[in-house]
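Colleague: sequence plus the predicted model coming up.
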Amino acid sequence: MLEQLQRLQTHIGALKTRLETVENENRSLLKEKDNSEEKSHAQIMHKNSIITHKQDEVDNLTEQLSALQSQFQQLNTDASALAERYGRLEKSCTDLKTRFQEILAERNELRIIKEKVLNEQRHAQQEITDLHAERKRLIQKNDHAKAKVEAIIQRLAILGTEQDHHAQEIQQLAHPTENNEEASS
């Protein structure tokens, strides 16, 4: 029994030593746990501040996104209005091109008509010039014919008076008494 008692004492000593070791370990573990808790609490606080900062950034970015989305919608509206306006301008441009081509065609037709009228005017002017020359020639011819007719009339008058004179002489010779009566009256 003594032996058993010694063994028990040895076991108790070993258990005490072991208990002290375990208590020391427990204390160091508690210190570590406290240190870990402090560290984790500090880390949690740090992470919370980072989360708060990130949340503020997210809120800022959300506001910026809302502003940018409204700008995007405004730009889309402006782009639609500009596209519609561009379409109207393009249609107007096409209409203007068509009208310009029509005007060019009309101008070309007017040029052709102008050339035709100018050509006709030149021909008419030439005809007028020719007619004036013809008139002048005819007037000269008429004057020449008139002069000839007058000369003929004068010759005939001269001849007529000579013939009348000869006829009177013949009548006097043929009817001497009638001539005497005419001369006395």
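Modeller: It's in.

Colleague: can we go C-alpha only for contacts and neighbour counts from here?
Modeller: Noted.

Colleague: elements contacting the longest helix along the chain?
Modeller: In the chain, with assignment by DSSP state H, the single longest helix is helix 2-174. Packing partners of helix 2-174 (3 or more Cα pairs under 8 Å, 6 or more residues apart in numbering; DSSP states H and E): helix 176-184.

Colleague: who touches the helix it packs on?
Modeller: Outside of helix 176-184, the residues within contact range by Cα atoms under 8 Å, 6 or more residues apart in numbering are Q171, Q172.

Colleague: give me that answer again for 7 Å
Modeller: Q172 (Cα atoms under 7 Å, 6 or more residues apart in numbering).

Colleague: so who does the residue nearest in space to the middle of the chain touch?
Modeller: Per Cα atoms, centre = their mean, the C-alpha nearest to the average position across the chain is that of C93, at 3.7 Å. Listed by Cα under 7 Å, 6+ apart, C93 has no contact partners.

Colleague: repeat that for 10 Å
Modeller: Going by Cα atoms under 10 Å, 6 or more residues apart in numbering, C93 touches G87, R99.

Colleague: comparison target, given below:
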Amino acid sequence: MLEELQRLQAHLSVLKTKLAHYESENSSLTEDKDSASEQHHAQIVHKNGIITQKQEEIETLTEQLTESRSQFQHLNNDATSLADRYSRLEKSCTDLKNRFQEILAERNELRIIKEKMQNEQRHAQQEIQALQQERERLLQKNEHAKTKVEAIIQRLAILGTAQDQHAQEIQQLAHPTDANEEV
């Protein structure tokens, strides 16, 4: 029995040593677990902070995207209206260009008509001058003939011959108004 007791005591001392070893190992593991838990909690807090920051960035980017889409839509509308205005201006420019060409053609036609009328006016003035010269010449010729006829009538009247009657007829022919007054 003593042997058994000694064996039991030896087992107990081995068990105590193992228990002390397990307790120290358990406390070491508990410390490791607590340390790991703290690290894990710190990482979770850090990750949650990052997640919150990323969510805020996402919200900011979403707002920017909404604003950018709104600006894009506005710019698209502006581009469409500008394209419409440009096409209207281009059409107006084409119309103005065509009208300008028509006006230039009309101006050229008017220049030709003006030159033609100026030539006609020059010719008409030359004709008028020629007719005036002809008139002057005919008036001078008429005056010259008149003076000759009057001279002949005077000579016949001076002669006092039997041809008095013929002289009076000639005189009446020369001055028909005087003859009408006498009648």
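Modeller: Sure thing, it's come through. Source: prediction; values computed, not measured.

Colleague: TM-score for these two?
Modeller: Remark: TM-score between the superposed chains equals 0.76 [TM-score structural alignment, normalised by the length of the second structure]; 163 aligned residues with a Cα RMSD of 2.8 Å.

Colleague: is L29 of the first structure in contact with E37, as I believe?
Modeller: No. Here L29 of the first structure lies out of contact with E37, judged by Cα atoms under 10 Å, at a distance of 11.6 Å.

Colleague: check the gap between the residue nearest to the centre of the first structure and E115 of the first structure for me.
Modeller: Separation of C93 of the first structure from E115 of the first structure (Cα to Cα, to the nearest Å) stands at 32 Å.

Colleague: please apply the same query to K16 of the first structure.
Modeller: Using Cα to Cα, one obtains 138 Å as the distance from K16 of the first structure to E115 of the first structure.

Colleague: count of neighbours near the counterpart of A151 of the first structure in the second structure?
Modeller: Matched by TM-score structural alignment, A151 of the first structure corresponds to A151 in the second structure. Using other Cα atoms under 10 Å, the number of residues around A151 of the second structure comes to 12.

Colleague: tell me the contacts of A151 of the second structure?
Modeller: Contacts of A151 of the second structure (Cα under 10 Å, 6+ apart): A145, A157.

Colleague: so how far is L138 of the second structure from it?
Modeller: Going from A151 of the second structure to L138 of the second structure by Cα to Cα gives 19 Å.

Colleague: F100 of the second structure too?
Modeller: Between F100 of the second structure and L138 of the second structure the distance is 55 Å, computed by Cα to Cα.

Colleague: mean deviation of stretch 42-61 of the first structure from the second structure?
Modeller: With the two structures superposed, stretch 42-61 of the first structure lies on average 1.1 Å from its match in the second structure, counting by mean Cα distance after the TM-score superposition for the first structure.

Colleague: other residues contacting that stretch?
Modeller: So stretch 42-61 of the first structure is in contact with 36-41, 62-68, going by Cα under 10 Å, 6+ apart.

Colleague: tell me the one among those residues nearest to H132 of the first structure.
Modeller: Set against H132 of the first structure, the nearest of the contacts of stretch 42-61 of the first structure by Cα to Cα is L68 (90.3 Å).

Colleague: that closest one -> the second structure?
Modeller: Aligned against the second structure by TM-score structural alignment, L68 of the first structure finds its counterpart in S68.

Colleague: what sits against that match?
Modeller: Contacts of S68 of the second structure by Cα under 10 Å, 6+ apart are L61, T62, H74.

Colleague: run a quick neighbour tally on the first one.
Modeller: Okay, so that is L61 of the second structure. Using other Cα under 10 Å, L61 of the second structure has 13 neighbouring residues.

Colleague: do the same with E150 of the second structure
Modeller: Other residues near E150 of the second structure number 16, with proximity taken as other Cα under 10 Å.
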